[in-house]
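> fold the following, please.
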Amino acid sequence: MGIQVRTDGSGVAEVIIDFPPVNALPSDGWFTLADALTATGADPAVHAVVLAAEGRGFCAGVDIKEMQRTPGHAALIAANRGCFAAFAAVYDCAVPVIAAVHGFCLGGGVGLAGNADLLVAAEDSTFGLPEVDRGALGAATHLARLVPHHLMRAMVYTCRTVTGADLHRYGSVLQVVPAGGDVRAAARAVAAEIAAKDPTVIRRAKESLNGIDPIDVKRSYRFEQGFTFELNLDGVADRARQRFVDERSGG
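Below is the predicted model:
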């Protein structure tokens, strides 16, 4: 369990999320993921990275139960800083990152997928931001890279989800895999195609594409996080998180 890194000498590395039961990462898990992505991208033998997950879905975001059982705001601050570090590590990874999404991709999962260079997804995978229902905000920056602007707003306000097939129609998912298919194998095939190129050119291509992005994704996300802290100071966030925990525990 945790974060695993696998390489096979082909120039493609897999960074795998494995936090059962739903890949809701604890605060230290986000930092571990960030470190793994940075170190893997820095390895000259790695030419492309597949970001994937074990279990029922890609990522359900932060571990809300950890926040509720930790006194004060220490867990909240750690999770926010951890998410910032992990999302930035995907974006800043020295080589292209291909996200392989199956099942659900929610909250922080959207932050990871939205900052990836390419997405391969199961056609029935679901993407969404349930943050409003949890008394938080964030990752709209990354959702805006996946869906049209007004749909992004609707998804934030209503917490509705879209599927991998929907994102393929928008052009933000490169390839959809039929339900039950091997998403990771499809992502590895795309990564292998990239890894076969000149590695120096690919690394400069990644750097140059980041340099021409119209939005500074790190600054934009940090702005969003400020409102999450405001909601916590107001007390509404804690009440929303506790409702979520109570519903899951049958309370």
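> every contact and neighbour count from this point should use C-alpha atoms.
Will do.
> neighbours of V162, how many?
Neighbours of V162 under the rule other Cα atoms under 10 Å: 16.
> the one 3 residues further on too?
If you count neighbours by other Cα under 10 Å, A165 ends up with 20.
> would it count as being in a helix?
Yes - membership of A165 in a helix is supported by DSSP: H, G, I helix; E, B strand; the rest coil.
> please name the nearest non-neighbouring residue to it.
Nearest residue to A165 in three dimensions, chain neighbours excluded: E123, at 4.5 Å (Cα to Cα, 6 or more residues apart in numbering).
> for the one you found, grab the count of nearby residues.
24.
> which residues touch F19?
Counting by Cα atoms under 8 Å, 6 or more residues apart in numbering, F19 touches M1, G2, L25.
> please read the previous query as pertaining to A74.
With the criterion set at Cα under 8 Å, 6+ apart, A74 makes contact with nothing.
> for R160, see how far away it is.
Here the criterion is Cα to Cα, to the nearest Å. By it, A74 lies 30 Å from R160.
> second chain to compare with the first, below:
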Amino acid sequence: MGAPTTDKASTDTGSEPLVLRRDQDGVTTLTLNRPQARNALSMGLMAALQGELDAIHVDPSVKVVVLAGAGPAFCSGHDLKEMRANPGRDAVAAVFAQCSALMQRVTTLRQPVIARVHGIATAAGCQLVATCDLAYAADDARFATPGVNIGLFCSTPMVALSRAVGRKAAMEMLLLGDFVSAAEAEAQGLINKAVPASTLDDVVHGVAAKIASKSPLTLAIGKEAFYRQIEQDLASAYAYASEVMTTNMLARDAQEGIDAFIEKRQPTWCGQ
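Below is the predicted model:
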């Protein structure tokens, strides 16, 4: 029998929590909870989400994280009203510093992170999708980096976008600021798959459950190695990956997994 389902909420100064947390069978779903603002990334929301991720990073009970959005959209990007209300350089710089730290936390998190996308994912919301390890979207979802339309080039979203899709596709999104359909996003590699909205939850939960059945140690080793080697030259990447694989091979989970394969049985992971 799986672990019981629990619901938690991040601390918030208002009447509604900014991030909803749900834990079930090793899968933690974090839901951005500013539906009236299309889940715009206010400073409070970014801090709350980072706090949850920081806690998850050291929580061995969590095998996979799903990021979702409450209401009609996944995430509309930064909260421009909040930013215009605090237009000083220090305040603006703090927003982008917090966002950059949040995106890097997603990448450095031990657990794989899956984006569950519906409605729109624009600007920093599109950045969040591009940053996640995997992304699945409803087939009527739309994506954009529209900052150029309001005189604010999506430079920080560009960092994640340009690492997720080809250069020409990224520049087209950045220079035109137009919406891209879920089908186009899938073709470009921004998301893994576009599926009917009615099946989105089943698809995401199926992928998450399959990943959660793997060795958590192996997942952590592999995720870190993926992002480190991808920025290296070929020779350095092979040297690094060979060292990682040697270390991984000596882990108890690898030995258990290989023995289970040879003995034609299911492995029992210990996370070591």
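> if we can go back for a sec, counterpart of the residue nearest to A165 of structure 1 in structure 2?
In structure 2, the residue paired with E123 of structure 1 according to TM-score structural alignment is D139.
> and that match, how far from K193 of structure 2?
9 Å.
> now N115 of structure 1: closest residue in space, sequence neighbours ignored.
Using Cα to Cα, 6+ apart, the closest residue to N115 of structure 1 is Y91 (5.2 Å).
> average offset between the helix or strand the one you found falls within and structure 2?
Secondary structure from DSSP states H and E places Y91 of structure 1 in helix 74-92. With mean Cα distance after the TM-score superposition for structure 1, helix 74-92 of structure 1 departs from structure 2 by a mean of 1.6 Å once superposed.
> thinking again about what came up before, show me what contacts the residue nearest to N115 of structure 1?
N115, A116, D117, N210.
> and stretch 134-141 of structure 1, how far out from the chain middle?
13 Å (Cα atoms, centre = their mean, to the nearest Å).
> endpoints of that stretch, how far apart?
By Cα to Cα, the extent of stretch 134-141 of structure 1 from end to end equals 18 Å.
> okay, buried residues for that stretch please.
R134, G135, A136, L137, G138, A139, A140, T141 (16 or more other Cα atoms under 10 Å).
> stretch 46-66 of structure 2 now?
For stretch 46-66 of structure 2, burial by neighbour count (16+ other Cα under 10 Å) applies to 46-53, 56-57, 62-66.
> go through these and say which is closest to M83 of structure 2.
The closest of the buried residues of stretch 46-66 of structure 2 to M83 of structure 2 turns out to be M46 (Cα to Cα; 13.6 Å).
> still on that earlier bit, now check structure 2 for the residue matching the residue nearest to N115 of structure 1.
Checking with TM-score structural alignment, Y91 of structure 1 has T107 as its match.
> run through the residues that contact N115 of structure 1.
F87, A88, V90, Y91, H142, R145 are the contacts of N115 of structure 1 under Cα under 8 Å, 6+ apart.
> any idea which residue sits dead centre in structure 1?
Nearest to the mean C-alpha position of structure 1, by Cα atoms, centre = their mean, lies L112 at 1.9 Å.
> state the distance from the corresponding residue of structure 2 for that one to L32 of structure 2.
In structure 2, the residue paired with L112 of structure 1 according to TM-score structural alignment is L128. As for L128 of structure 2, its distance to L32 of structure 2 is 12 Å (criterion: Cα to Cα).
> what does M103 of structure 2 give?
Distance from M103 of structure 2 to L32 of structure 2, by Cα to Cα: 15 Å.
> kindly confirm my reading that Q4 of structure 1 is in a strand.
Yes - read with three-state DSSP, Q4 of structure 1 is one of the residues of a strand.
> counting neighbours, what do you get for it?
Neighbours around Q4 of structure 1, by other Cα under 10 Å: 15.
> what sits against it?
Here Q4 of structure 1 is in contact with E14, V15, I16, I17, D18 (Cα under 8 Å, 6+ apart).
> please convert these to TSV, extending it with neighbour count, distance to R153 of structure 1 and secondary structure.
Converted to TSV, the contacts of Q4 of structure 1 look like this (neighbours: other Cα atoms under 10 Å; distance: Cα to Cα, whole Å; DSSP: H, G, I helix; E, B strand; the rest coil):
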residue	neighbour count	distance to R153 of structure 1	secondary structure
E14	27	32	strand
V15	21	31	strand
I16	21	30	strand
I17	25	28	strand
D18	22	30	strand
